[in-house]
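Trainee: no sequence on this one, just coordinates:
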């Protein structure tokens, strides 16, 4: 079976953030925390996840003889859901918008910014509404003695005038690893240096020499630690660096 397992996602943690400030400052990138404009929804039901629904009216146009020639599309609507497990100020404001701590009024959804964040190890992906959303209770809400109190919310995502639904932030994915130089000659008892450079899917690079795992095919000829190769005896060996599933090698020659 062909493919890249590193591109298969199994999200092990997630959060939802809400901001009532439609001009809220967005984090600079996926590694930057959300600022004071954003409130955390809290514990989420991971089994329910973030279901997404797309609705659109389509109308097929046929030529004489039954040949399909066009399809018109309009009235696109995107909703994204999440199930909250905490009864806090943020979830209360979504469940009963416009209500106070002492009075509950007929809910009228407010316009809010919503950010969906999923995480797996160091990998982060965020979808942040480009315009705004209206969040409403999806289904029933109640309390009992056997199940956690939960609230499933459906966020209707309103696009910008240009049709943009979300701003997307994600940590770059490692695409390849390069060890340099590809060939290295060191004298017996001398030390040479190799570097390991990671290249990501956004074309950015990083020196990962210190964090990569290094191994020599023949420690009796050459040893390696953190990219530094020490000649032990005349001969040849292959030094391999591995980082997050990607590997590359350098051919090492040790001279007497």
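Mentor: Now that the structure is in, tell me what you want to look at. Since the structure is predicted, the reported quantities are computational estimates derived from the model, not experimental observations.
Trainee: make it CA atoms for all contacts and neighbour counts henceforth
Mentor: Noted.
Trainee: what's the residue closest to the geometric middle of this structure?
Mentor: residue 125 (2.0 Å; CA atoms, centre = their mean).
Trainee: Which residue is the nearest non-sequential neighbour of that one?
Mentor: Nearest residue to residue 125, sequence neighbours excluded (CA to CA, 6 or more residues apart in numbering): residue 170, at 4.3 Å.
Trainee: Could you count how many residues lie near the one you found?
Mentor: 16 (other CA atoms under 10 Å).
Trainee: Same question for residue 219.
Mentor: Neighbours around residue 219, by other CA under 10 Å: 16.
Trainee: putting a second one here so we can go through both:
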């Protein structure tokens, strides 16, 4: 079977964040949303976050019925999500303009929306944050009964900015390689030397993973290793390996008597 299973994701958890137009985006996918964002809370996972694209197209034909061009206009993108909580954030979307004591005719206002999904198996995070704003409205009926959780389906119409950008996208960087430094090391019997394991990701960022990597020695009788610290046991040589998230790198260790 062709393909890379690591590129497939099963989104096991999700959140939707709502913010004012002044809300500041998190720096990256590993940074939490700030206090200026509100969380809608529990979502219906079976409903997911379906995306709908609508666009007017007009096919242009030449004599003989040959399709030569298609014009496109009036592109519209919507994303839906179903909320299960009644909290200040969801009420501001379901009944915009209302208060704790009064329900008024809803008039939706522009908001920023952050959609986040997470894969617990791989630790992946994917975020879509509206570049300009969205208008969020109730989609369908609201049913309250004794057998089902109250659920309100909301649909967000996404408005692009002047450059036609709909979302800022953030994602967890993917591990590209791991390296151990130095790549060779000499240690005296009884002494301890330290090694460093560094992970490099596909966005060129790096992370010191020395303390969380799995370290092994090919010849523990000559050298042992733990958390990057190598101890000389007896004169000879050993290959020390650091493994992290499916990748590994080595250091050639030489142990001397003096």
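Mentor: Perfect, thanks for sending it. Treat the numbers as computed from the prediction; the structure is a model and nothing was measured.
Trainee: After superposition, what is the TM-score?
Mentor: The TM-score (TM-score structural alignment, normalised by the length of the first structure) is 0.88; 255 aligned residues with a CA RMSD of 2.3 Å.
Trainee: picking that back up, what's the helix or strand for the residue nearest to the centre of the first structure?
Mentor: Counting by DSSP states H and E, the element that carries residue 125 of the first structure is strand 123-129.
Trainee: Tell me the spacing between the residue nearest to residue 125 of the first structure and residue 164 of the first structure.
Mentor: Separation of residue 170 of the first structure from residue 164 of the first structure (CA to CA, to the nearest Å): 17 Å.
Trainee: now residue 18 of the first structure
Mentor: Applying CA to CA to residue 18 of the first structure and residue 164 of the first structure gives a distance of 19 Å.
Trainee: cool, and residue 80 of the first structure?
Mentor: 15 Å.
Trainee: of these two, who's got more company?
Mentor: residue 80 (18 against 13).
Trainee: contacting residues around the more buried one?
Mentor: By CA atoms under 8 Å, 6 or more residues apart in numbering, residue 80 of the first structure lies in contact with 50, 51, 52, 53, 154, 155, 156, 157.
Trainee: repeat for residue 58 of the second structure
Mentor: 70, 71, 72.
Trainee: Of those residues, which are still contacts in the first structure?
Mentor: Mapping the contacts of residue 58 of the second structure onto the first structure (both residues aligned by TM-score structural alignment, their matches' CA atoms under 8 Å) leaves 70, 71, 72 still in contact.
Trainee: Just send those back as JSON lines, with distance to residue 242 of the second structure too.
Mentor: Formatted as JSON lines, these follow (distance: CA to CA, whole Å):
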{"residue": "70", "distance to residue 242 of the second structure": "55"}
{"residue": "71", "distance to residue 242 of the second structure": "56"}
{"residue": "72", "distance to residue 242 of the second structure": "53"}
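Trainee: So which of these sit within strands?
Mentor: Among these, the members falling in strands (DSSP state E) are 70, 71, 72.
Trainee: From residue 54 of the second structure, how far off is the first one?
Mentor: Which is residue 70 of the second structure. For residue 70 of the second structure, the distance to residue 54 of the second structure - CA to CA - is 15 Å.
Trainee: ditto for residue 96 of the second structure
Mentor: 26 Å.
Trainee: Settle it for me: which of the two has more neighbours?
Mentor: Per other CA under 10 Å, whichever of residue 96 of the second structure and residue 54 has more neighbours is residue 96, with 19 against 11.
Trainee: Isn't the more buried one up against residue 111?
Mentor: No: taking CA atoms under 8 Å as the definition, residue 96 of the second structure is not a contact partner of residue 111, at 11.1 Å.
Trainee: So what does residue 85 of the first structure match up with in the second structure?
Mentor: Residue 85 of the first structure maps onto residue 84 in the second structure, with residues paired by TM-score structural alignment.
Trainee: Tell me where the first structure has helices.
Mentor: Counting by DSSP state H, one finds helices in the first structure at the ranges 89-95.
Trainee: and residue 111 of the first structure, how many neighbours?
Mentor: When counting by other CA under 10 Å, one arrives at 17 neighbours for residue 111 of the first structure.
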